[in-house]
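> below are the sequence and a predicted model; questions follow.
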Amino acid sequence: MSKTLGSIFTLVLPLATLGVTDLSFAEPVDKSSYTLFNPTPVEHLREMSTDRPDATEGATTVDAGHYQIEMDLYNTSIDEMKSEDIKTRETAIGSFNLRMGLTQSTELNIIFDPHLEQKVETAGESDTNTGIGDTTIRYKINFMGNEGGPISLGLIPFVKIPTADDDLGNDEYEGGLVIPIGLELPNGFELGMMAQFNYLKNEANKKYHTQLDTSMVLGHDIAGDLGGYIELFSASSTEEDAAWEATANIGFTYEPTHRHLVFTSFEVG
């Protein structure tokens, strides 16, 4: 099976600070008293970090009482099973991750696909389904590196709620746990790593299996507000007859202000 994933355009907006275009980030202060209902003052906000568009999750959280939305404006993927003459094209528009800062080291995520289109071609025939996708709820905990430093470490338990329309999901609850790590390297390089443990429904029966996803991403500024990254991702499943998957990803970031980011990325595997 071959897979090509491209044309991903991601927009990041911190909703609680829209209109703020120039922030001078202060030295770390005690933020233990700030919560969802007692927001961190703007002058004490940490530098923005994102979980998209790469597959590697970040370890840092959004400041307490603030909101950040990371949206894929357009995302299309193509899966080909040449041995069975099956080609699947899936397009997602407006998929988003809404991040809500709960405390100085925790956040709640709501991930949702408001519009999916799946087209399956088999032996000259095609079938297309459109509708909404599943919803994923995550709780991120940061253990170190939220306020800067050479290492960041977090933990992200999650559950998938089967909200997808017919034929766009498996109508089953699934979940897992993510362990993200971030490292600041010499000469301005940043390295992100992730191990994700998934508990997933089998395709052939009602039983469940585990799947381990691992990834590594290396990023660096290119020029001015333009940055870039490369990423390697793999997935290994315990499901019977499941193949090992591996992809390579390259992407570019543009940061017109400290609080707005635009991404584009391409993936092959």
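Sure, I can see it. Predicted model only: the values in this text are computed from it and were never measured.

> make it CA atoms for all contacts and neighbour counts henceforth
Will do.

> residues contacting Gly227?
Contacts here follow CA atoms under 8 Å, 6 or more residues apart in numbering; on that basis Gly227 touches Gly219, His220, Asp221, Phe252, Thr253, Tyr254.

> spit out the contact partners of the closest residue to it other than its chain neighbours.
Using CA to CA, 6 or more residues apart in numbering and skipping the chain neighbours, the partner closest in space to Gly227 is Asp221 (4.1 Å). By CA under 8 Å, 6+ apart, the residues touching Asp221 are Gly188, Phe189, Gly227, Gly228.

> reformat these as a markdown table; add distance to Thr61.
Formatted as a markdown table, those follow (distance: CA to CA, whole Å):
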| residue | distance to Thr61 |
| --- | --- |
| Gly188 | 21 |
| Phe189 | 20 |
| Gly227 | 21 |
| Gly228 | 22 |
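
> check it against this one:
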Amino acid sequence: MRAFYPTFLLSLALAGPAAAQANHPLNDTIDVDKTHYTLFNPTPRKYMRPMVPDRPGITESPYSVDAGHFQYETDVLRLLTRREGPQHGHDWYVNHFLAKIGLTDRTDFQVALDTYTYSHNFNDAEAGPSPFDQNQLNRGVGDLTLRLKHTLVGDDDSRGALGLVGYVQLPTGGRVGDGGYEPGLTLTGIFQCTKTWSVGGQVANNYFFDPEAGQHFYQLTPTLTTDYQFTKLVQGFVELVGYWDTRQSAWHSSVNLGPQVDISSNVQLDFGAHLPLTHSVDREYFLGLSFRR
């Protein structure tokens, strides 16, 4: 796995020049200069690029929202289950959303909020006079995250694109939040192999806060994803995710997969699963929705 990620990054770097040689754009149907459109001078709807949400996988889209337009992406419902020795638990997420507004043709501003989290943890190793002594239940509104995305190269007129996402998570969630400021920076890319098949991936650099240790730690999260458009209505994706952090010198991995349903050019429904390939990775099942105006 370690030798794979440098090769993948090199492929992304080569995607830009290859995309510039493409004669027919695959991500848009209209070749027009949109650089003069802004938040206060929105891109006309007939010139908008196809909607490419950051969900349902972990890999971010390198494409920003068109200037002056709004996009909303949400985990309508997500279930996480976990087990590590005698400790186990589950979380329910309701409407963990990401709202975006296009500032320019290549940059958008985003706000993410964990609207409601129900977290229940158990420790079978703890003994007490009552079963409730072994349980920990937290619920409420989670953390707020501010994000900025910029498309570096590519976009409407090319087969490939690279994007950069910077963000900071604010500790607003109390007992259901992470408990500290968490900054991060992600480099993401995609290459459209054909009109129906694309490959992409990213390298995410995060500083997570560990409330038990009371300190931050660095985590590297590379991904590789591919999706295929089976019909105008249905597409599917498979995503490989790796995790490494400074708390332990070992790689962990998981796989995401599921279908996406294009209800219209502005509405997308998705559902699927996030399955662990190694230990210390949560198992997840999700139902999501994305739309724009």
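Structure received. The structure displayed is predicted, hence computed values, not measured ones.

> superposed, what's their TM-score?
With the length set by TM-score structural alignment, normalised by the length of structure 1, the two chains reach a TM-score of 0.85; 241 aligned residues with a CA RMSD of 1.6 Å.

> now render the contacts of Gly227 of structure 1 as a markdown table, adding secondary structure.
As requested, those are arranged in a markdown table below (DSSP: H, G, I helix; E, B strand; the rest coil):
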| residue | secondary structure |
| --- | --- |
| Gly219 | strand |
| His220 | strand |
| Asp221 | strand |
| Phe252 | strand |
| Thr253 | strand |
| Tyr254 | strand |
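
> and the gap between the most centrally placed residue in structure 2 and Arg247 of structure 2?
Residue closest to the mean C-alpha point of structure 2, counted by CA atoms, centre = their mean, is Ile58 at 3.7 Å. Distance of Ile58 of structure 2 to Arg247 of structure 2, given as CA to CA, to the nearest Å: 21 Å.

> with Thr186 of structure 2 instead?
Separation of Thr186 of structure 2 from Arg247 of structure 2 (CA to CA): 20 Å.

> neighbour-wise, which of those two wins?
Neighbour count, other CA atoms under 10 Å: between Thr186 of structure 2 and Arg247, Thr186 has more, with 21 against 10.

> OK, contacts around the residue nearest to the centre of structure 2?
Neighbour list for Ile58 of structure 2: Thr223, Val241 [criterion: CA under 8 Å, 6+ apart].

> matching it against structure 1, which residue comes up?
Correspondence of Ile58 of structure 2 to structure 1, assessed by TM-score structural alignment: Ala55.

> now do the SS call for its match.
Here Ala55 of structure 1 is coil, with the state taken from three-state DSSP.

> how near is it to Tyr34 of structure 1?
30 Å.

> could you do Asn205 of structure 1 as well?
Separation of Asn205 of structure 1 from Tyr34 of structure 1 (CA to CA): 47 Å.

> same deal with Gly224 of structure 1?
Plainly put, Gly224 of structure 1 is 34 Å away from Tyr34 of structure 1 if you go by CA to CA.

> tell me which of the two has more neighbours.
Just comparing Gly224 of structure 1 and Tyr34: by other CA under 10 Å the higher neighbour count belongs to Tyr34, 18 against 9.

> that one and Thr106 touch, don't they?
No: using CA atoms under 8 Å, Tyr34 of structure 1 and Thr106 do not qualify as a contacting pair, with a distance of 11.3 Å.

> okay, the match of Ile58 of structure 2 and Glu70 of structure 1: tell me how far apart.
Ala55 of structure 1 is 13 Å from Glu70 of structure 1, by CA to CA.

> can you give the contact residues for stretch 127-139 of structure 1?
The contact list for stretch 127-139 of structure 1 (CA under 8 Å, 6+ apart) reads 106-121, 156-165, 167-169.

> filter these to the buried ones?
106-114, 116-118, 120, 156-165, 168 (16 or more other CA atoms under 10 Å).

> now, these that are in strands?
Counting by DSSP state E, the part of those found in strands is 106-112, 116-118, 120, 156-161.
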